[in-house]
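> Predicted model and sequence follow; I will ask about them next.
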Amino acid sequence: MGQITETSRARNEQSIRAAMDRLLNGEVPAGGRCDLKTLAAEAGVTRTGFYAKKDRDGSIRPGPYQHLADEFNRRLQALHEAGDIPDPRDAQIDRLKAANKALQDRLAEHATTIEDLTDFNKRALSQLAAQHEEINQLRRQSGPPSLRALPPRRPETVIGTCS
């Protein structure tokens, strides 16, 4: 594989920088992401130029556009730290993660509330059963009931119309 000329390299670097600015401004193409793969595709260069190369003797040399890849990653990281996410997918992922966290917190809170109410219900039923048993015991101790039944109520006779 031949080496590229200085003119080609300068032209490629210019197109890479233009593509980098577009991606970091949020102009991500459909189906793309804000990453080196999309940067290379938008600039019309091969992605391998962004990575270090290993010579046959084992020594490592930087790729022709590796400094631009480092610059792209630095600028992207700075945007993320500032809270600006140029990739709509990454922004959506962050929003969904935050929503998921909020729902998990609500679920944990509801589980705690249910557990507290279940314990309260058990205590209340236990207290009611104990009070009922105490009332029955007091009735048994007091002897025969001193109450007598009232005679059943007679229905009233209606004379005339009810209207």
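Sure thing, it's come through.
> from here on, contacts and neighbour counts on C-alpha atoms
Fine.
> Settle this for me: R22 is touching V28, isn't it.
Yes: under the criterion of Cα atoms under 8 Å, R22 lies in contact with V28, with a separation of 7.4 Å.
> Neighbour count for these two, which is higher?
V28 (21 against 17; other Cα atoms under 10 Å).
> Just list the residues touching P64, thanks.
With contact set as Cα atoms under 8 Å, 6 or more residues apart in numbering, P64 has these partners: G49, F50.
> and it, how far is that from T7?
Shown here: P64 relative to T7, a distance of 13 Å by Cα to Cα, to the nearest Å.
> Name the residues contacting each of R22 and V28.
By Cα under 8 Å, 6+ apart, no residue touches both R22 and V28.
> end to end, how far does stretch 36-52 reach?
Note: stretch 36-52 ends 14 Å apart using Cα to Cα.
> another one to put next to it:
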Amino acid sequence: MGRISEDTRARNEEAIRAAMDRLLRGDLPPGGKCDLRTLASEAGVPRTAFYAKKNRDGTARPGPYQHLAQEFERRLSALRNAGTVPDPRAAQIERLKEANAALKSRLDQRDAELEAFQDFKRRALSQIAAQHLEIERLREQAAAVGNVRRLPSGRPGTAPYGSCS
């Protein structure tokens, strides 16, 4: 690629700065993000112009618009640190990550509660089984002694022994 004139470079820098301002305000094109790729396409410059180049001898030289890429990243970082996210999708991703973390926390709490209920159920069933065995043992013991009489069972629909009124 050939070298560009100073006029073209100045026009490109103006276009990049204008696109940078639009993106940082949150005015994103459909399907675009707040990143260098979208900045380059909005400004009409090649994305590679934002990155360092190598000379033929292997030494590095800055890209023609690398300083603007650094400025863009710096401004974007400052906005994020201030709590403003110009990219609505990035804000949505952050909200979803927070919601996901809250749901995981609630799920862990519910799992702990469920484990406690299952433990309570195991203990209750164990106690009921032990009480049932004790009742059967006492019935057998009472039947073996022979001095305990059974009360007559009431017929269904009849009043219990004694007056309730």
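Happy to help now that I have it. Computed from a prediction, not measured in an experiment: that's the story for all the values here.
> And the TM-score, once the two are fitted together?
Aligned and superposed, the two chains score 0.89 in TM-score terms (TM-score structural alignment, normalised by the length of the first structure); 155 aligned residues with a Cα RMSD of 1.7 Å.
> What is the burial count for Q3 of the first structure?
8.
> repeat for T48 of the second structure
T48 of the second structure - counted by other Cα under 10 Å - has 15 other residues nearby.
> Can you give me the distance of it to R11 of the second structure?
17 Å.
> ok, now D35 of the second structure?
For D35 of the second structure relative to R11 of the second structure (Cα to Cα), the value is 21 Å.
> isn't G63 of the second structure right next to R47, touching?
No: between G63 of the second structure and R47 there is no contact, the gap being 10.2 Å when judged by Cα under 8 Å.
> Now for the two: what residues contact both?
Joint contacts of G63 of the second structure and R47 (Cα under 8 Å, 6+ apart) do not exist.
> Tell me where the second structure has strands.
53-54, 60-61 (DSSP state E).
> Out of those, indicate the one that is most buried.
With neighbours defined as mean count of other Cα atoms under 10 Å, the strands of the second structure peak in mean count at strand 53-54, which reaches a mean of 14.
> on contacts alone, who are the packing partners of it?
strand 60-61 (3 or more Cα pairs under 8 Å, 6 or more residues apart in numbering; DSSP states H and E).
> The lengthiest helix in the first structure against the second structure, how far on average?
Using DSSP state H to define each element, the first structure has its longest helix at helix 88-141. Superposed on the second structure, helix 88-141 of the first structure shows a mean distance of 0.9 Å to its aligned residues (mean Cα distance after the TM-score superposition for the first structure).
> Trace that helix over to the second structure and give me the residue numbers.
Under TM-score structural alignment, helix 88-141 of the first structure corresponds to residues 88-141 of the second structure.
> So which elements touch the longest helix of the first structure?
Secondary elements touching helix 88-141 of the first structure (3+ Cα pairs under 8 Å, 6+ apart): none.
> can you give me the offset of that helix from its chain's centre?
24 Å (Cα atoms, centre = their mean, to the nearest Å).
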